[in-house]
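In: Give me coordinates for this.
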Amino acid sequence: LSEFALSKGEWKIAEQLREVLSILKEATVFFSRSTPNLATVIPSMDYINNEFEKMIADINLDPAIRAAVSLARMTLNKYYSKTSDVYRIAMVLHPRHKLNYFK
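Out: Here you go, the predicted structure:
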């Protein structure tokens, strides 16, 4: 079984991957609740995008992780561009967001 054991480098990559996936898990758990609404979609996508940007720029992360995060960010932005204006309208109508979020 020792031949299947992860090396220290592989453990480091696995830990970095866990960090990336935890961001997506937080969003998944949040949107799985009964309370999310349209007004929270864009801020959540922006949060994920910002976290991904930080990770891509982090030279301490393994190049494979940074490349994977870059691809994930491209996919996120692809879907972001497809969001309906309904999400933005919901944010403007939401008492907490109104137009402040877009300034």
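
In: use CA for all of it now, contacts and neighbours both
Out: OK.

In: where do the strands sit along the protein?
Out: With strands called from DSSP state E, the chain shows none.

In: which residues touch the residue positioned nearest the centre of it?
Out: Centroid-nearest residue in the chain, with CA atoms, centre = their mean: residue 48, separated by 2.8 Å. Taking CA atoms under 8 Å, 6 or more residues apart in numbering, we find residue 48 in contact with 23-24.

In: any idea how far it is from residue 60?
Out: Using CA to CA, to the nearest Å, we find residue 48 at a distance of 19 Å from residue 60.

In: just residue 101 next, same as before
Out: Residue 101 sits 32 Å away from residue 60, going by CA to CA.

In: And residue 27, by the same measure?
Out: Distance, residue 27 to residue 60, using CA to CA: 25 Å.

In: So which of the two has more stuff around it?
Out: Taking neighbours as other CA atoms under 10 Å, residue 27 and residue 60 compare with residue 27 leading, 15 against 10.

In: Leaving aside the residues adjacent along the chain, what's closest to the more buried one?
Out: residue 44 (7.1 Å; CA to CA, 6 or more residues apart in numbering).

In: I'd say that neighbour and residue 28 touch.
Out: No - contact criterion CA atoms under 8 Å: residue 44 and residue 28 do not qualify, at 10.3 Å.

In: Of the two, which one has the most company?
Out: residue 44 (15 against 11).

In: Now do that one against residue 102, distance only.
Out: 14 Å.

In: next up, for comparison:
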Amino acid sequence: MLDYALKHQDTVNTITQWWEVGLWKFELEDHEWTMLGQLRDVLKILKDATLYFSRATPNLTTVIPAMDHIYNMLTSYSHNKKYMLSICSAVQLTKNTLNRYYQLTDNSVTYQIAMVLHPQHKLAYFKATQWEDDWIETADRLVHEEFKCLYLSINDNSDVESKDNVFKSNDNVLMV
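Out: Below you'll find the model as predicted:
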């Protein structure tokens, strides 16, 4: 909608200047058109994310990288001096709201384990995107604990120590 209005700015201005139909009160000033253009640019990341997630069923291993990308883009927008202060403030509020919900994934063992076990991501993803070391260590520990709890107890407990040596993780490989 913003794309359309901005593309047809001259036409919109002409129509809103018609006093006889009472649209003059909707006429935008130049700084408001500038704000609309900036708002369109900033909202594009959310539009793209919506389209991305509507094309296929999102899964745990696509949500986290997508959220990281959105967060990084919003951070960039909120600090960019080319945007009006009102846009930067709105982006910061959006980022704060997103972060509040995104942090809830830290409470989900499933998210952490899925990312660590994913062949493409593993712990290297979190290191590359500069996640906190504590979070990375916790995710690694959770995978080990879940394996020990759910899989080692299935087999003969007499050789648990030898199986502990088989389950090792590093940045690129997770062997079971």
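
In: Residue in structure 2 paired with the residue nearest to the centre of structure 1?
Out: Here residue 48 of structure 1 is matched to residue 70 in structure 2, going by TM-score structural alignment.

In: try residue 24 of structure 1
Out: Counting by TM-score structural alignment, residue 24 of structure 1 lines up with residue 46 in structure 2.

In: Please report the number of neighbouring residues for its match.
Out: Here the count is done by other CA under 10 Å, and residue 46 of structure 2 has 13 residues near it.

In: could you list every residue that touches the alignment partner in structure 1 of residue 34 of structure 2?
Out: When structure 1 is aligned by TM-score structural alignment, residue 34 of structure 2 is paired with residue 12. For residue 12 of structure 1, the contact set (CA under 8 Å, 6+ apart) is empty.

In: repeat for residue 61 of structure 1
Out: 16, 55.

In: pretty sure residue 60 of structure 2 is touching residue 116, no?
Out: No - applying CA under 8 Å, one finds residue 60 of structure 2 not in contact with residue 116, separated by 11.0 Å.

In: more neighbours, the two?
Out: Set residue 60 of structure 2 next to residue 116 and count neighbours by other CA under 10 Å: residue 116 wins out with 28 against 15.

In: Who are the contact partners of the more buried one?
Out: Taking CA under 8 Å, 6+ apart as the criterion, residue 116 of structure 2 is in contact with 122-123, 139-140, 143.

In: In structure 1, what sits opposite residue 147 of structure 2 in the alignment?
Out: When structure 1 is aligned by TM-score structural alignment, residue 147 of structure 2 is left unaligned.

In: and residue 147 of structure 2, what element?
Out: helix 133-147 (DSSP states H and E).

In: May I see the buried residues of that helix?
Out: Within helix 133-147 of structure 2, the residues scored as buried using 16 or more other CA atoms under 10 Å are 136, 139-140, 142-144.

In: Not counting its own residues, what contacts that helix?
Out: By CA under 8 Å, 6+ apart, the residues outside helix 133-147 of structure 2 that reach it are 109, 112-113, 116, 123, 126-127, 167, 169.

In: if you look at the residues you listed, which of them are in helices?
Out: Those of the contacts of helix 133-147 of structure 2 mapping onto helices are 109, 112-113, 116, 123, 126-127, per DSSP state H.

In: Quick check: residue 55 of structure 2 vs residue 46 of structure 2, distance?
Out: Counting by CA to CA, the gap between residue 55 of structure 2 and residue 46 of structure 2 amounts to 14 Å.

In: ok, longest helix in structure 1?
Out: helix 8-32.

In: what's the distance between residue 68 of structure 1 and residue 25 of structure 1?
Out: Distance of residue 68 of structure 1 to residue 25 of structure 1, computed by CA to CA: 16 Å.

In: what about the closest residue to residue 49 of structure 1 other than its chain neighbours, how many neighbours?
Out: Leaving aside its sequence neighbours, residue 49 of structure 1 sits nearest to residue 73 (CA to CA, 6+ apart; 6.3 Å). Neighbours of residue 73 of structure 1 under the rule other CA under 10 Å: 19.
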